[in-house]
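*Asks:* For reference, the sequence and a predicted model appear below.
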Amino acid sequence: MRQGVEFTNSVCTLFVMKDPFFFGYGSLVNRATHSYAHAFPAQISGWRRAWRHTTLRPVAFLTAVPAHGEQIDGLIAAVPGHDWAALDEREHAYDRHPVTGPLHHQAPDAGDVQIYAVAPQHSDSPDARHPILLSYVDVVVQGYLREYGEAGVIRFFDTTDGWDAPIKDDRSAPIYPRHQTLHADEKRLVDAQLVRVSANVVAA
């Protein structure tokens, strides 16, 4: 939070500006990939996830897409001092938007909440030249498992479109820069869910 001073008719009033929050729905759900410690599980209505290739990146990433009547799990976290610079740099292929739909969370001090989404003019479906990285899927699933358990992992797969896109198996030599080490049971969970949704996993 930030404090400010407002003067009205010679009266000095101290007011507190709440820190804004972001809503993460992909790798940002995994707390090991960032240092935004004041974070809480959250659900947002009116959105789904989709795998998209963007002209600003060589591989496919998740984006949020409007979807009436849908809800996705995620994580909200405070951005101290309204300092968006580092997060905007991390999410440079996305535009940042204010969350206007229903948002459910337990954060007692959340200010405005923002969500990142790929701009339509930069968005396309993943293909063989712009695949999904398995190391990225691993990070996202690990985050959902820690926040929501196996039921949350299943919901993640069920509320994400684009599993027919090629998924490059880079697990032995991860390409995703924020890759994490998964335990054997975590890998088995990822692999089982990929099979369940008939994902197209290809060799690196």
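*Replies:* Yep, that arrived. Residues are numbered from 1 along each chain as shown.
*Asks:* C-alpha only now, for contacts and for neighbours.
*Replies:* Fine.
*Asks:* list the helices and strands the lengthiest strand in the chain packs on?
*Replies:* Criterion DSSP state E: the longest strand present in the chain is strand 60-78. Contacts defined by 3 or more C-alpha pairs under 8 Å, 6 or more residues apart in numbering; DSSP states H and E place strand 60-78 against strand 21-24, strand 39-54, strand 113-117, strand 132-133, helix 134-158.
*Asks:* And residue 119, how close does it get to residue 176?
*Replies:* Residue 119 sits at a distance of 22 Å from residue 176 (criterion: C-alpha to C-alpha, to the nearest Å).
*Asks:* Ok, residue 46 next?
*Replies:* Per C-alpha to C-alpha, residue 46 is found 29 Å from residue 176.
*Asks:* what about versus this one:
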Amino acid sequence: MCNPGALVIKTDMERAGDPFFFGYGSLVNRATHDYPRAARAKVRGWARVWRGTSLRQVAYLSATEAPGVEIEGLIAAVPGGDWRALDRREAAYARHPLAMVEHDLPGRLSVMIYKVEAHHVSTAGPHPILLSYLDVVVQGYLREFGPGGVARFFETTRGWEVGVLDDRAAPQYPRAQVTTAPDRAMVDAGLRDLGM
């Protein structure tokens, strides 16, 4: 994670250069995007949650306000403030500003987080988590934060009751990655620990 001696809490009060996003799911996996100046980061007061929506039959990983909770993720620059490509990728979500983000990049940054909007949330019908999607997210956390980061991902994510659809043999997730047997075993162990 960040070097504790160099850690500074930075706000978006003073902005310099390109805006940044905070990724907390598949965007933590650098293989799914090529946004520049990516760096590990933490935000407080937010948790992850699996959400069913009216937009598709499987769950989205979203963020939700959660006092006292801290989540790790990745921040990365959006060159020239051109959000169009990222907004298309995150079409079910809306951007929200983050007041404070812990990171080691220089300067004051403007950082946004994506959250599924309430009018898209739906509990009608099953909305399972694609295992291929979860594999991508966990692979990113493992690469960035190690096994402890994977454990913290499972601990600080809500909504697991939606269940999991095993699509590993024929991945439905559009940014599915090649994963190793140890990667998949870590995902399976995390699900077992949740009683799934």
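*Replies:* That came through fine. Quick caveat, the model's predicted, so the values are computed rather than measured.
*Asks:* Overlay the chains and give the TM-score.
*Replies:* Here the TM-score for the pair of chains, by TM-score structural alignment, normalised by the length of the second structure, is 0.89; 182 aligned residues with a C-alpha RMSD of 1.5 Å.
*Asks:* out of residue 119 and residue 176 of the first structure, which sits in the more crowded spot?
*Replies:* Each of residue 119 of the first structure and residue 176 has its neighbours counted (other C-alpha atoms under 10 Å); residue 176 has more, 18 against 13.
*Asks:* For the more buried one, give its distance to residue 61 of the first structure.
*Replies:* Distance, residue 176 of the first structure to residue 61 of the first structure, by C-alpha to C-alpha: 10 Å.
*Asks:* Would you mind getting the average deviation of whichever helix or strand comes after the longest strand of the first structure from the second structure?
*Replies:* Next along the chain after strand 60-78 of the first structure, taking DSSP states H and E as the criterion, comes helix 85-90. Superposed on the second structure, helix 85-90 of the first structure shows a mean distance of 0.3 Å to its aligned residues (mean C-alpha distance after the TM-score superposition for the first structure).
*Asks:* Packing partners of the following helix or strand past helix 85-90 of the first structure?
*Replies:* With elements assigned by DSSP H and E, the helix or strand that comes after helix 85-90 of the first structure is strand 95-98. Contacts defined by 3+ C-alpha pairs under 8 Å, 6+ apart place strand 95-98 of the first structure against strand 113-117.
*Asks:* quick check: the strand it packs on aligns to which part of the second structure?
*Replies:* Here strand 113-117 of the first structure aligns to the second structure at residues 111-115, judged by TM-score structural alignment.
*Asks:* how close does that stretch sit to the first structure?
*Replies:* Here stretch 111-115 of the second structure, set against the first structure after superposition, deviates by a mean of 0.3 Å using mean C-alpha distance after the TM-score superposition for the first structure.
*Asks:* Would you mind getting the average deviation of the strand or helix carrying residue 190 of the second structure from the first structure?
*Replies:* Taking DSSP H and E as the criterion, residue 190 of the second structure maps to helix 181-193. Helix 181-193 of the second structure, aligned to the first structure and superposed, deviates on average by 0.6 Å (mean C-alpha distance after the TM-score superposition for the first structure).
*Asks:* Could I get the buried residue list for that helix?
*Replies:* By neighbour count on 16 or more other C-alpha atoms under 10 Å, the buried set for helix 181-193 of the second structure is 184, 186-187, 190.
*Asks:* ok, those residues vs residue 158 of the second structure, which is closest?
*Replies:* In terms of C-alpha to C-alpha, no member of the buried residues of helix 181-193 of the second structure lies closer to residue 158 of the second structure than residue 190, at 13.2 Å.
*Asks:* Residue in the first structure paired with the closest one?
*Replies:* Counting by TM-score structural alignment, residue 190 of the second structure lines up with residue 193 in the first structure.
*Asks:* just residue 166 of the second structure next, same as before
*Replies:* In the first structure, the residue matched to residue 166 of the second structure (TM-score structural alignment) is residue 169.
*Asks:* Let me see the contact set for its match.
*Replies:* For residue 169 of the first structure, the contact set (C-alpha atoms under 8 Å, 6 or more residues apart in numbering) comprises 133-135, 201-204.
*Asks:* Distance check, it against residue 98 of the first structure.
*Replies:* 35 Å.
*Asks:* got it, and residue 91 of the first structure?
*Replies:* Distance, residue 91 of the first structure to residue 98 of the first structure, using C-alpha to C-alpha: 15 Å.
*Asks:* Kindly report the same for residue 120 of the first structure.
*Replies:* Look at residue 120 of the first structure and residue 98 of the first structure: by C-alpha to C-alpha, they are 17 Å apart.
*Asks:* what does residue 149 of the first structure give?
*Replies:* Residue 149 of the first structure is 28 Å from residue 98 of the first structure, by C-alpha to C-alpha.
*Asks:* which of the contacts of residue 169 of the first structure map to contacts in the second structure?
*Replies:* Conservation of the contacts of residue 169 of the first structure in the second structure, assessed by both residues aligned by TM-score structural alignment, their matches' C-alpha atoms under 8 Å: retained contacts are 133-135.
*Asks:* How many residues are close by residue 47 of the second structure?
*Replies:* Neighbourhood size, residue 47 of the second structure [other C-alpha under 10 Å]: 23.
*Asks:* so who does it touch?
*Replies:* Neighbouring residues of residue 47 of the second structure by C-alpha under 8 Å, 6+ apart: 63-66, 69-71, 156-158.
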